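K.L.:
Based on what follows, work out the 3D shape:
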Amino acid sequence: MTQISFRLDDELLSELDAEADDRDVPRSKHMRDTLESRERRRELENEVERLREELTAVRDQAADVEELTKQVEELERENERLQRERRQLLEQREEHTELVRYAEQQRSVVERREERRDAPVWRRAKWWVLGRSNDETAAAE
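P.N.:
The predicted model follows:
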């Protein structure tokens, strides 16, 4: 090892001596260890910087997740609204179908009444005695 000399003020020398005593090593060993720990300190500083960057990225991702969560909730509400509209439309379609069916039945009744009214007496008597056959109904149409 190469030996070097340098000057230190008394206060700094006292701190170094106290640290060496705390570690129970000679002053020169403590000073060598302190100088050698500079590389480890740089590594730790780099690690801290890397972790800060990761933390920033995680915070950005958390903000993205929060925004996406809001969008998902909004889409779920929209989906529920559309499902309600769909159910209403299906109910309306069913109501309209029932109304059309009823209107067709009423039209059929009205047509039969008109046919009965316009039919000759002998045919009405036949229908009254024997009933109407589907062939006659089809022929009348």
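
K.L.:
Please make it C-alpha for all contacts and neighbour counts, starting now.
P.N.:
OK.

K.L.:
what about the residue in the chain sticking out farthest from the centre, distance to Ser14?
P.N.:
Here the chain reaches farthest from its C-alpha mean at Trp122, the gap being 75.0 Å by Cα atoms, centre = their mean. According to Cα to Cα, to the nearest Å, Trp122 and Ser14 sit 139 Å apart.

K.L.:
And Glu47, by the same measure?
P.N.:
For Glu47, the distance to Ser14 - Cα to Cα - is 32 Å.

K.L.:
biggest helix in the protein by residues?
P.N.:
Criterion DSSP state H: the longest helix present in the chain is helix 27-118.

K.L.:
so after that one, what's the next helix or strand?
P.N.:
helix 121-130 (DSSP states H and E).

K.L.:
for that following helix, the distance to its chain's centre please.
P.N.:
Remark: helix 121-130 is offset 71 Å from the chain centroid, using Cα atoms, centre = their mean, to the nearest Å.

K.L.:
for comparison, sequence B:
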Amino acid sequence: MEQITVKVPGDTYESLEEYTESEHDGNRSEAIRELLARGLEYDDLENERDRLERQLAATNQRVDQHQELVEYVQEERDLQQHREERRDAPLWTRAKWYVFGRDHNNNEKSEA
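P.N.:
As a prediction, the model looks like this:
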């Protein structure tokens, strides 16, 4: 193992000493190694969280685009159905629609 020397503020030193006594029976080197390992693990977990957040955002964007496409296709399908109904309707029904307007909620085919 390599040896390093670190200077820390007094309050950090006191916290380290308390942690060393309570968790590592006074073995300061072991306590510092554990804290460094935890810090590195924390950084790795933060990076993983950020990656997953980006992945979730991309997935949500794809879902939104898919939903927009589904809505567009449904609108086009409805339009096509109305065109076919208008094309297949008898002349008197089309004249009625022209004069009074067409109620798209009713099924006009049942009138014919």
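
K.L.:
what residue of structure 2 matches up with the residue farthest from the centre of structure 1?
P.N.:
Matched to structure 2 by TM-score structural alignment, Trp122 of structure 1 sits across from Trp92.

K.L.:
residue in structure 1 matching Arg62 of structure 2?
P.N.:
The alignment partner of Arg62 of structure 2 in structure 1, by TM-score structural alignment, is Gln92.

K.L.:
what's around its match, how many residues?
P.N.:
12 (other Cα atoms under 10 Å).

K.L.:
With His82 of structure 2 instead?
P.N.:
Neighbours around His82 of structure 2, by other Cα under 10 Å: 14.

K.L.:
who's in contact with Asp21 of structure 1?
P.N.:
Asp21 of structure 1 makes contact with Arg27 under the criterion Cα atoms under 8 Å, 6 or more residues apart in numbering.

K.L.:
Translate it into the numbering of structure 2.
P.N.:
Using TM-score structural alignment, Asp21 of structure 1 pairs with nothing in structure 2.

K.L.:
So Asp21 of structure 1 versus Asp10 of structure 1, what's the distance?
P.N.:
16 Å.

K.L.:
returning to that earlier point: the residue farthest from the centre of structure 1 and Gly131 of structure 1: what is the separation?
P.N.:
From Trp122 of structure 1 to Gly131 of structure 1 the distance is 13 Å (Cα to Cα).

K.L.:
Is Asn106 of structure 2 in a helix, a strand, or coil?
P.N.:
Three-state call for Asn106 of structure 2 (DSSP: H, G, I helix; E, B strand; the rest coil): coil.

K.L.:
now for it: what does it line up with in structure 1?
P.N.:
Under TM-score structural alignment, Asn106 of structure 2 pairs with Glu136 in structure 1.

K.L.:
Its match - how many residues pack around it?
P.N.:
Glu136 of structure 1: 10 neighbours (other Cα under 10 Å).

K.L.:
Equivalent analysis for the one 4 residues further on, please.
P.N.:
When neighbours are counted by other Cα under 10 Å, Ala140 of structure 1 registers 10.

K.L.:
Now do the same contact list for it.
P.N.:
Contacts of Ala140 of structure 1 by Cα under 8 Å, 6+ apart are Glu115.

K.L.:
quick one: it from Arg40 of structure 1, how far?
P.N.:
107 Å.

K.L.:
same question, Glu47 of structure 1
P.N.:
For Glu47 of structure 1, the distance to Arg40 of structure 1 - Cα to Cα - is 10 Å.

K.L.:
cool, and Leu130 of structure 1?
P.N.:
114 Å.

K.L.:
ok, for Arg27 of structure 1, nearest residue in space, not its chain neighbours?
P.N.:
Ala20 (5.4 Å; Cα to Cα, 6 or more residues apart in numbering).

K.L.:
Much appreciated, bye for now.
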